[in-house]
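Peer 1: sharing a model that was predicted from the sequence below.
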Amino acid sequence: MGSLQSWFLFCIVHTTMVKNVYTFSNVALHKPASQDSYREIYPPSHAVDGNKTTFLHSDTVVAVPYHWWEVDLLNSYTIPSVTITSRNCCNSRFRNFTIDLTSDHLPSAQVTRLCHYYPGSFTQFATHTIACNETFTARKVKVTMDSSDERPLDVSEVKVKGLHVCGNYWLQFTLNAGLKRSEVPLDLPVVESTRACAQRCREDIDCDAFQTMTSASSVTCQLFIGRSGDTISDTNWKYYSFSG
């Protein structure tokens, strides 16, 4: 059996055995992590242990131009955003960093692409969600920070919003015009456009669908957990869900 056939068979078997394969989640939690260097009591695994009171800390004994931290997600996921919480210490230490995503569909020819460059600093114990410039499919997520001024890389937590590649190899929104999802939304911000609502859904790790109602001055945006739910006919609303 060819490798492509084997991959599709795996996806079919996997999706029939595992529930909620189509749900976004923090796919970095408890996954193996590595770092260019670290202090023994502050290992790279602290960034994916689900505990914001722990943190990783690079070793500053040897001066290097960049410090990096990486997590191996162990499978391929579609990744729209990464959420990072800085350490409860030292304002502006964590700044000017890049997030890169590496695909492993062909292990002999891995492809690394830029998710986002963040040109700024975090205050202490701050949490920010960084949306990727484009939505990519990848196995590894890497954070790299300039350390030419001998700043260590130390953060409390990294979350990666991901959807298993078998559930959705090409990520896009499906429009269901004239439908309104009737359950209580996860969040309901007022935004300036449908695009802004879609961005909110990309950035929220629990969001799988959203709906909008447009007025002359703004867009009512409602975010939902799960790709499907109870809907009613309502021509004032447009309902969008992630689909393959």
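Peer 2: Structure received.
Peer 1: CA only for contacts and neighbour counts going forward, please
Peer 2: OK.
Peer 1: now do the helices in this structure.
Peer 2: 3-17, 194-203 (DSSP state H).
Peer 1: who wins for proximity to residue 111 among those?
Peer 2: The closest of the helices of the chain to residue 111 is helix 3-17. By CA to CA, the value is 18.6 Å.
Peer 1: and the closest one, what's buried?
Peer 2: For helix 3-17, the neighbour count (16 or more other CA atoms under 10 Å) marks 11, 15 as buried.
Peer 1: could you dump the helices of the chain into JSON lines with distance to residue 140 added?
Peer 2: Shown next, in JSON lines, are the helices of the chain (distance: least, CA to CA, whole Å):
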{"stretch": "helix 3-17", "distance to residue 140": "19"}
{"stretch": "helix 194-203", "distance to residue 140": "18"}
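Peer 1: one more to weigh against that first structure:
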Amino acid sequence: MNLLFEICVDSAEAAVAAQEGGGHRVELCSDLLEGGLTPSHGTIETARGRLRIPIMSMVRPRGGDFCYSDIEFEVMRRDLLAAKALGADGIVLGLLRPDGTVDADRTRELIELARPLPVTFHRAFDMTRDPFEALDTLIALGVDRLLTSGQEPSVLEGLDLIVELVKRAAGRIIIMPGGGITARNVAKIAAASGARELHFASLELREGRMQYRNQRVFMGGTLRPPEYGLEVTPPEAVARVIAAAGSR
């Protein structure tokens, strides 16, 4: 089975590691603790200069829900155009209306700005009120790819819906499962889902380089990794998942 693996990364360094581990494409973000936000200009440009594989650049201005104000939407427009100018190979986005439907008007506007680049609609889909209604909307809008965990916390839990989405899509949009894919479950997910593209992150906590450490101070919120620890993407962790899938 030929599978394409997209690796979710939150830095240029992690993007390089994903490539070294055999990833076929990266989704480039910042702040994976928030589920992935827009990467900085410097991150996109540095990654572009070091990668041979395609870069899908996230456009998400903040954490939380996917219903955006006019100002936030202006930020998204500008970030999309910047990513395009910096050499991104595609755009990842997701916008919803207060009633839990896809914000078709704004999504269409961003797709038009992104072209000719491909567009992925991210896991905002998993927050929609009706997955099949949302799927039909995305197909009608011309979205190229849908990232989903099947409206459950993980792909394994949402597998039944993912199978149905793949069937209903019938090749009109790529269904890309993502969320909780590991070396332990990737073969099962690949075989059961019928999907040909899979999305995962491989993160490990490593000690930082600081020798002097002020343990009284921390820079983030209460839910945080250790102040002197770093979440990194080891190439070997990426390679383990790909090898476990048994893909060619």
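Peer 2: Cool, got the structure. Everything quoted here is computed from the prediction, not taken from an experiment.
Peer 1: TM-score for this pair?
Peer 2: Here the TM-score for the pair of chains, by TM-score structural alignment, normalised by the length of the first structure, is 0.32; 132 aligned residues with a CA RMSD of 5.9 Å.
Peer 1: the helices of the first structure: which one's closest to residue 243 of the first structure?
Peer 2: Each of those has some distance to residue 243 of the first structure by CA to CA; the shortest is helix 194-203, at 13.0 Å.
Peer 1: list the contacts of that closest one.
Peer 2: Contacts to helix 194-203 of the first structure, defined as CA atoms under 8 Å, 6 or more residues apart in numbering, come from residues 80-82, 129-131, 161, 191, 207-210, 212, 219, 221-223.
Peer 1: can you confirm residue 205 of the second structure is in a helix?
Peer 2: No - counting by DSSP: H, G, I helix; E, B strand; the rest coil, residue 205 of the second structure is not found in a helix; it is strand.
Peer 1: now it: closest residue in space, sequence neighbours ignored.
Peer 2: residue 231 (4.6 Å; CA to CA, 6 or more residues apart in numbering).
Peer 1: could you say which helix or strand contains that neighbour?
Peer 2: Element membership for residue 231 of the second structure, per DSSP states H and E: strand 229-232.
Peer 1: mind listing what's buried in that strand?
Peer 2: Within strand 229-232 of the second structure, the residues scored as buried using 16+ other CA under 10 Å are 231, 232.
Peer 1: burial count for residue 161 of the first structure?
Peer 2: Using other CA atoms under 10 Å, the number of residues around residue 161 of the first structure comes to 25.
Peer 1: quick check: it touching residue 73?
Peer 2: No - assessed by CA atoms under 8 Å, residue 161 of the first structure is found out of contact with residue 73, at 11.1 Å.
Peer 1: on that earlier part again, what residues of whatever helix or strand comes next after the strand holding residue 231 of the second structure count as buried?
Peer 2: If you walk from strand 229-232 of the second structure toward the C-terminus, the next helix or strand you reach (DSSP H and E) is helix 235-245. Neighbour counts over helix 235-245 of the second structure (16+ other CA under 10 Å) mark 235, 237, 238, 239, 240, 241, 242, 245 as buried.
Peer 1: with distance to residue 167 of the second structure added, can I get these in CSV?
Peer 2: Formatted as CSV, the buried residues of helix 235-245 of the second structure follow (distance: CA to CA, whole Å):
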residue, distance to residue 167 of the second structure
235, 33
237, 31
238, 28
239, 29
240, 29
241, 25
242, 24
245, 21
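Peer 1: just those residues now: which is nearest residue 175 of the second structure?
Peer 2: Looking across the buried residues of helix 235-245 of the second structure and measuring by CA to CA, the closest to residue 175 of the second structure is residue 245, at 17.4 Å.
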